[in-house]
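Participant: just to be clear, the model below is a prediction. Sequence and coordinates:
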Amino acid sequence: MNLKTIHNVYFIGIGGIGMSAIARYFSVNGKVVAGYDKTPTPITKSLEEIGIEVSFEDAVKNIPISFLHKEKTLVVYTPAVPKNHVQLNYFKNNGYAVLKRAEVLGEITKNTFCLAVAGTHGKTTTSSILGHIMQPEKATSFLGGIAENYNSNLILGEDKVSVVEADEFDRSFLKLSPNIACVTSMDADHLDIYGENEFLQQSFRDFASKVSDTLIVAKGLPLKGLTYAVNEEADYKAYNVRIEEGKYVFDVKTPTSEIKNIAFHLPGNHNMMNALAALAIADVYGVPLEKVKRQLGSFKGVQRRFSYKIKTEDVVLIDDYAHHPTEIKAVAQSVREMYPKEKVLAVFQPHLFSRTRDFADDFAGALSLFNEVLLLDIYPARELPIKGVTSSWLLEKITINTKKLVSKEKLSDEIIKSESKIVAMLGAGDIGLLVDEVKNKLEEKHKK
């Protein structure tokens, strides 16, 4: 596939966070870009604002006429698209070049010096931190979240160096050619794809074997490479950690040197680990540590990753993508660290029937760390219902007393009734679309 000869790029699932980053990349590099998605979202709106045509009806008639010239058209699709998708089958049956998102990302980055971030948790934040660190180095970064510093999931630079989020879903990261990479975590997940945890573990080993120069791993993971840890001996060690004026300040020992008083604004031990992983990759690449320190201090975070939507004396509203028990525990730990004396309400929308089934007890344990829980129905994404796997079933397993199943329509009203000062809205489905409504209602309540 020679991307230089391609004139048109059509995306099926263009509103996906990873898909839209590549769509933006092609658009700013002079390609004609269009695509389909199921529903309008802030992401599809932002694509339309830069001149990308997006349709929301799965019909061949919605494909722009210029894209019917198959020799000059590349079709990119996400594995989440159903097999009976009309447009996708039209392209496949008529001899178009049709590639998965991961294959296209592999093609874009294979001739760059590729810095890749893998892991079942932390990869979006870590790759966003790394992209920010590498921005003065003119790297182009493809992110799985909207970096607050750039209000984008694409940090555009030059073609010499790329930063990519290496996604284990559907074994996508095996399409990459990483030069330096890190693995943040290897917890069981995506068992609807892998079947068993051992196959997921094997995919990480396969990814590690593709790294040409240096692999960096969180200490304790069963992979060989440079290690990083907080307050433990490792090749990259963060220590002397303290909280000053609402931010972390810490020192780091590297294999060859030391740097003091790094300031970092994101709460939670897991985010300090993310910052340390990004520092390690940048250090191995050769970015001076003083420059790394400066960029860490100015990093503002990633949307839907412990994002403060309201932060006042009366009420705090946090929006987070957490959709795995480990991630929910990390949010709980961060909230307790920042607000040790306050009551906390968690609003959770489970994502996938299979994930809810596979980790039900772990979800219940993580959600029981909060004072109150409101549970939305399971967001199905790409799945059909599984008998007996419901939010009511999960609710029964949660051990705290103050818990309730709630509809999207009544969610804001239920939150308003709560006496908790801290509200954390969690999940990877469409719960993020409800946050603004909740924000407006809470601000109204506390004006009175």
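Facilitator: In hand now; what should we look at? All figures in this text were calculated on a predicted structure; none of them were measured in a lab.
Participant: contacts, neighbours, all on C-alpha from now
Facilitator: Noted.
Participant: ok but residue 174 is inside a helix, no?
Facilitator: Yes. Assigned with DSSP: H, G, I helix; E, B strand; the rest coil, residue 174 falls within a helix.
Participant: who touches stretch 420-436?
Facilitator: 304, 314-323, 328, 342-351, 372, 379, 381, 408 (CA atoms under 8 Å, 6 or more residues apart in numbering).
Participant: this is the other structure I want to compare:
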Amino acid sequence: MSPTVPPTLDRPHFIGIGGAGMSGIAKILAQRGAAVAGSDARESETAAALRALGATVHIGHAAGNLAPDATAVVVSSAIRAENPELAAARERGLPVVHRSDALAALMAGTRPVAVAGTHGKTTTTSMLAVALGTLGLAPSYAIGGDLDAPGSNAHHGAGDLFVAEADESDRSFHAYDPEVAVVLNVELDHHANYASMEEIYDSFVTFVGKIRPGGTLVVSADQAGAVELTRRVAGAEGLHVLTVGEAPTAGLRVTSVTPRGLTSEVTAVLADGRELAFTVSVPGRHYALNAAAALAAGIALGVPAEELAPALASYTGVKRRLQLKGEAAGVQVIDSYAHHPTEMTADLEAIRAAADGGRVLVVFQPHLFSRTRELGKEMGGALALADASVVLEIYPAREDPIPGVTSAIIVEAARAAGADVTPEPDREAVAELVAGMAKPGDLVLTMGAGDVTDLGPRILARLGS
């Protein structure tokens, strides 16, 4: 067994190994020498990438998938108690390890950076990881999306830095003890786990309290929830706070963001008055602010700002974060993971700025019944920023249906806001519908956290036929 693998995770079995968070941990363990196995509901490129690393990946869930010599079963909060592999593990008395605890174990002996917030975690984590890698610092990282190829969401690096996305949705980010914690924003979301904004604040205060003595909190100086969090943790012993944003009081202040097509030129002023200019290779003010947060985190680690800033240009995007899927018949198709109204608004504003006079057409798939119930009207309002939208049925993910909660909530709100919106319950009809709407120069945005991403290639194929 490799000395960098915790004994319990020497021969782990992952239930749902193809998921973004689970596959990253499985990949790092495989790279460290563990005998990794697991199962997932369906075949995927991620499963194939894990097999290429030597992992055993079963398709479908069955008690027989659990190897006789498994040392632990790793689960996420999405795994239900009746899963046959989880039931078999409990019958055998095997340790059941939550994904966050497995990731925390992998961080042991490193200098961790944990990136949290309701939006922007994946992008900011990726920006910092790529920039540190470009500088030869060989970080380990675990993020919630693929950088450039299936399975590129995680890596075991030879350096002592570990950059990880920290998920607040189920409070699992309380498992980490980072040297640097980044909080991009604090908003009410994940309604199945948080009943109020006060609970959200309490959870983030707990997360900040896990920062190692002498460590740093990098936090937005612009977003109201983050500002309130800063107020609540002010004066904590041994905690350094570095604020980031466009506010005049920010310790790292962004003074300009200039769009350049699908990129941006950013200027920032550091706490010591030095001015830095750097390129962000994705469009939009919110991505520029993500890059500034990544820059601040690197500075907190001791990386020279004048080296890190230009290295941020090495980041060229994460799959599903305004990812250009292709162009056909003069129409560009771009994929967006946005599923919360704030994210939807930010991505639509960014695409509008990059559209160069063309129309913005959106194919939106709501994610989760609980989120639609609480935020459906705001989602509809966000769609008013598009020239026209197609709205699909709700992607349920881990949830059971809620009576009375359908995508009609979003459609009605969008129409009330003056939006041109078409409900389309049949996913198979979307490519034909959008191809009939689109004209040369238009941008088509497939948007949502579910399987709406699969429609991009279909739309391109129909446009090119």
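Facilitator: Sure thing, it's come through. None of these values were measured; they are calculated from a predicted model.
Participant: and the TM-score between these chains?
Facilitator: In this superposition the chains share a TM-score of 0.93, using TM-score structural alignment, normalised by the length of the first structure; 439 aligned residues with a CA RMSD of 2.0 Å.
Participant: buried ones among the contacts of stretch 420-436 of the first structure?
Facilitator: The neighbour count (16 or more other CA atoms under 10 Å) marks 304, 315-323, 328, 343-351, 372, 379 as buried among the contacts of stretch 420-436 of the first structure.
Participant: so which of those residues belong to helices?
Facilitator: residue 328 (DSSP state H).
Participant: the counterpart of residue 201 of the second structure in the first structure sits in which helix or strand?
Facilitator: Using TM-score structural alignment as the criterion, residue 201 of the second structure maps onto residue 201 of the first structure. For residue 201 of the first structure, the host element (DSSP states H and E) is helix 197-209.
Participant: and that helix, what's buried?
Facilitator: For helix 197-209 of the first structure, the neighbour count (16+ other CA under 10 Å) marks 200-201, 203-204, 207-208 as buried.
Participant: what helix or strand is the residue nearest the centre of the second structure located in?
Facilitator: In the second structure, the C-alpha nearest the mean C-alpha coordinate belongs to residue 122, at 3.4 Å (CA atoms, centre = their mean). Using DSSP H and E, residue 122 of the second structure maps to helix 121-134.
Participant: that helix packs against which elements?
Facilitator: Where contact means 3 or more CA pairs under 8 Å, 6 or more residues apart in numbering; DSSP states H and E, helix 121-134 of the second structure is packed against strand 111-116, strand 161-165, helix 285-300, helix 305-311.
Participant: distance from the first one to the first structure after superposition?
Facilitator: Spelled out, that is strand 111-116 of the second structure. In the superposition with the first structure, the average deviation recorded for strand 111-116 of the second structure is 0.7 Å (mean CA distance after the TM-score superposition for the first structure).
Participant: read off where that strand ends up in the first structure.
Facilitator: The aligned range for strand 111-116 of the second structure is 113-118, by TM-score structural alignment.
Participant: give the contact list for the closest residue to residue 247 of the first structure other than its chain neighbours.
Facilitator: Sequence neighbours aside, residue 265 is the residue nearest to residue 247 of the first structure in space, at 4.7 Å (criterion: CA to CA, 6 or more residues apart in numbering). Residues near residue 265 of the first structure by CA under 8 Å, 6+ apart: 246-248, 297, 299-300.
Participant: can you tell me which of the residues you listed carry over to the second structure?
Facilitator: Counting by both residues aligned by TM-score structural alignment, their matches' CA atoms under 8 Å, the second structure reproduces these contacts from those: 246-248, 297, 299-300.
Participant: tell me which two of those sit farthest apart.
Facilitator: Distance extremes for those: the farthest pair is 246 and 299 at 14.4 Å, using CA to CA.
Participant: more neighbours: which of those two?
Facilitator: Between residue 246 of the first structure and residue 299, counted using other CA atoms under 10 Å, residue 299 has the larger neighbour count: 21 against 12.
Participant: which one in the second structure is aligned with that one?
Facilitator: Residue 299 of the first structure maps onto residue 315 in the second structure, by TM-score structural alignment.
Participant: surely that match meets residue 123?
Facilitator: No. Between residue 315 of the second structure and residue 123 there is no contact under CA atoms under 8 Å: 9.3 Å.
Participant: a markdown table please, covering the helices and strands packed on helix 121-134 of the second structure and showing mean neighbour count and distance to residue 171 of the second structure.
Facilitator: A markdown table is the format used below for those (neighbours: other CA atoms under 10 Å; distance: least, CA to CA, whole Å):
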| stretch | mean neighbour count | distance to residue 171 of the second structure |
| --- | --- | --- |
| strand 111-116 | 26 | 11 |
| strand 161-165 | 26 | 13 |
| helix 285-300 | 25 | 22 |
| helix 305-311 | 19 | 31 |
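Participant: could you export these as TSV, including distance to residue 131 of the second structure?
Facilitator: As requested, these are arranged in TSV below (distance: least, CA to CA, whole Å):
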stretch	distance to residue 131 of the second structure
strand 111-116	14
strand 161-165	11
helix 285-300	9
helix 305-311	5
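Participant: fine, thanks again, bye for now.
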